[in-house]
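Q: just to be clear, the model below is a prediction. Sequence and coordinates:
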Amino acid sequence: MIRSGWPVWLLVVVTAVAPISWGTTYLVTSEWLPADRPLWSATLRALPAGLLVLAITRRLPKGHWWWRAAVLGVLNIGAFFALLFVAAYRLPGGVAATLSAVSPLAVLVLAKLALREQPTRWRVGWGMAGVVGVALMVLGPGARLDAWGVAAGVAGVLAMSAGLVLTRRWGNPVGALPLAGWQVTAGGLFLTPLALVIEGPPPTMTPSAVAGYVWLGLAGTLVAYTVWFRAVGLLPVTAVAFLTLLSPVVATLLGWLVLGQSLTLLQGVGFGLTLVALIASQWRPGSWTMRRSRQPKLARACA
């Protein structure tokens, strides 16, 4: 059990809702959203959801949390969403997903520098295995590498990883939902002038676009980041980061189920390797009991 009163396994399962919903982003972007409007797509995903949370919670930051919420909002939401959509528009979903799979390794490095969480060989090894698994699962022989798309994907991973580590370092003064609202709103406000200047007026809203933005705003942002920030306060940040491997897994499954894309034997191997890396990263070698986290009142957390 942990201080939330939830068993660790249940907290991990609930937290998995976030990367599962993020895995739908590539499908929704390619099939439902207006073409070539990454900044507006990011803005319309974030800002309405953030304002909705503020209206529900009626809590605003106090003191130094004004600038902390702004920094976290830019890293976790504003910069990450914008760069994510640039990568999604300019790269095949497989290439973009492979870049996102590097996130656990980036968090391992940043957590060591900022949180003094020492990465184990076990976790580093499974982080590399996860990248290989995702690459096998989603990269095809004809995958094209757009330089700007790759740069955006890498920068997005670094922004999200830094935001994740800082969220853990600074803690949570108000609860998961208000904290999510502050960050999502700050990210949306950061994106709005950029979208207006770079892309002009908002795109024409078709019924499918409205449905896509509603899904990404509610499920992929409001719900996802609420459970995500809750987990960051309770579990070791490196364990949480490995859950992002679920995102390309879901993207691949949706391509198969919804778009009729075929799955080869090699992709099946990559699929299995990714899931094994995800599960193994949550446990310490030679034991099926979880280690304690560094926070004093957290009971059984991930290694």
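A: Structure received.

Q: for the rest of this, base every contact and every neighbour count on C-alpha atoms.
A: Fine.

Q: for burial, what's the neighbour tally of residue 254?
A: Other residues within reach of residue 254 by the criterion other CA atoms under 10 Å amount to 17.

Q: doesn't it belong to a strand?
A: No: counting by DSSP: H, G, I helix; E, B strand; the rest coil, residue 254 is not part of a strand but helix.

Q: dump the residue contacts of it.
A: Residue 254 is in contact with 24, 27, counting by CA atoms under 8 Å, 6 or more residues apart in numbering.

Q: try 10 Å
A: Under the criterion of CA atoms under 10 Å, 6 or more residues apart in numbering, the contact list for residue 254 reads 23, 24, 26, 27, 248, 260, 261.

Q: what of residue 164?
A: 72, 75-76, 107, 110-111, 158, 228-229, 232, 237-238, 240-241.

Q: using TSV, please lay out these together with secondary structure and distance to residue 41.
A: TSV is the format used below for the contacts of residue 164 (DSSP: H, G, I helix; E, B strand; the rest coil; distance: CA to CA, whole Å):
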residue	secondary structure	distance to residue 41
72	helix	20
75	helix	17
76	helix	16
107	helix	26
110	helix	29
111	helix	30
158	helix	20
228	helix	21
229	helix	23
232	helix	26
237	helix	28
238	helix	29
240	helix	26
241	helix	24
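
Q: which of the residues you listed count as buried?
A: For the contacts of residue 164, a burial check counting by 16 or more other CA atoms under 10 Å picks out 72, 75-76, 107, 110-111, 158, 228-229, 232, 237-238, 240-241.

Q: next up, a second structure to put side by side with the first:
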Amino acid sequence: MTTASSHIAPAPGPAVLMVLGSCASLQIGAALAARLFPVTGSAGATLLRLGLAAGVLLAVARPAVRSWRRHQWRAVLLLGAALAGMNGFFYAALARIPLGPAVTIEFLGPLTLAAVLSRRARDYGWVLLAAAGVAVFGFADGGATLDPVGVALVLAAAVFWALYILASTHAGAAIAGQGGLAVAMAFGALVLLPGGVTGAEKAVTSPHLLLIALGTGLLASVIPYSLELSALRRLPQRAFGILLSLEPAVAALAGWLLLAQPLTPAAASAVVLVVLASIGSTAFA
């Protein structure tokens, strides 16, 4: 007989903290990865990020892949492809445009997903408020001067970010623990191998660059994706997608503190709009 307690949903508080921690870790890792670009290129940095992160997670999780069924493998491989596309296109864009605008434009992916998944007018209102903040933050301070190729690349990353959210949900439901994520990262690294192996080899021979690459893998992949996968088990996709509206704010702060990128009054105003939308969506989710 099923008890009443089995129907109680997990408290959303810890999941919200997981998403916030993921945002902070991801942006610090992205700023750290920028130090690899002059030597490895964006493709090499992306390969190092996913490859080293996969090695760490595989050692910790030790997934029982021999017992996986076809639907579990399909979910993991789809997640790996989404990871490869999202990270590959984003780092290629980050080599051309600043961190704040890049994250802001990329956020259009999960923002659009949140709008599609929503069925209440109030939810659309929070999405529209966040969209206004994203638009101001991305374009009020000279966004027209952004490299058009960089913008195109980050828009492609936005599509893969939305796919990553969906794929993470399916993989998290199909496989318990972090084993699915570990194998997905390894598959994503294999997808990126042809384009990134030449640049990655340059970092492998340098202990200093290898240490930076390992830090990037931990901060930009292992920590945030583990937190997000856990959060997705506790939050609806719609609430998770809207919560990520904090990402541009965290990116602006990371760019200001770590990369000396200016945080103008217009950008600060946009951050306020995005934070208000995030608070509202969290309170009424």
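A: Arrived safely, thanks for sending. Only a predicted model underlies this, so the values are computations on that prediction, with no experimental measurement involved.

Q: before we move on, back to that, so which of the contacts of residue 254 of structure 1 is surrounded by the most neighbours?
A: Most neighbours among the contacts of residue 254 of structure 1, by other CA under 10 Å: residue 248, with 32 neighbours.

Q: count of neighbours near the residue lying closest to it once chain neighbours are set aside?
A: What sits nearest to residue 248 of structure 1 in space, not counting adjacent residues and going by CA to CA, 6 or more residues apart in numbering, is residue 97, at 5.3 Å. Residue 97 of structure 1 is surrounded by 29 other residues when neighbours are defined as other CA under 10 Å.

Q: matching residues in structure 2 for the helix or strand containing residue 97 of structure 1?
A: With elements taken from DSSP states H and E, the one containing residue 97 of structure 1 is helix 93-100. The aligned range for helix 93-100 of structure 1 in structure 2 is 99-106, by TM-score structural alignment.

Q: now the helices for the stretch 51-200 of structure 1?
A: Assigned by DSSP state H, counting those that start in this stretch, the stretch 51-200 of structure 1 shows helices spanning 65-73, 80-90, 93-100, 103-115, 121-138, 147-170, 176-199.

Q: distance from the fifth one to structure 2 after superposition?
A: In the superposition with structure 2, the aligned residues lie an average of 2.7 Å away from helix 121-138 of structure 1, counting by mean CA distance after the TM-score superposition for structure 1.

Q: distance between that helix and the chain's centre?
A: Taking CA atoms, centre = their mean, to the nearest Å, one finds helix 121-138 of structure 1 lying 17 Å from the centre of the chain it belongs to.

Q: now name the helix or strand holding the closest residue to residue 22 of structure 2 other than its chain neighbours.
A: Computed as CA to CA, 6+ apart, the closest residue to residue 22 of structure 2 that is not its neighbour in sequence is residue 224, at 3.9 Å. Element membership for residue 224 of structure 2 (DSSP H and E) is helix 223-232.

Q: mean per-residue distance, that helix versus structure 1.
A: Mean deviation of helix 223-232 of structure 2 relative to structure 1 after superposition (mean CA distance after the TM-score superposition for structure 1): 1.2 Å.

Q: for residue 29 of structure 2, what are its contacts?
A: Contact partners of residue 29 of structure 2, counting by CA under 10 Å, 6+ apart, are 49, 212-221, 223-224, 254.

Q: mind checking which of these land in helices?
A: Secondary-structure check on the contacts of residue 29 of structure 2 using DSSP state H: residues within helices are 49, 212, 213, 214, 215, 216, 217, 223, 224, 254.

Q: the third one matches what in structure 1?
A: When structure 1 is aligned by TM-score structural alignment, the residue opposite residue 213 of structure 2 is residue 213.

Q: nearest residue to its match other than its sequence neighbours?
A: Counting by CA to CA, 6+ apart, residue 213 of structure 1 lies nearest to residue 45, which is 5.6 Å off, once chain neighbours are set aside.

Q: what about the equivalent of that neighbour over in structure 2, neighbour count?
A: Alignment note: residue 45 of structure 1 maps to residue 49 in structure 2; criterion TM-score structural alignment. Close neighbours of residue 49 of structure 2, defined as other CA under 10 Å, add up to 29.
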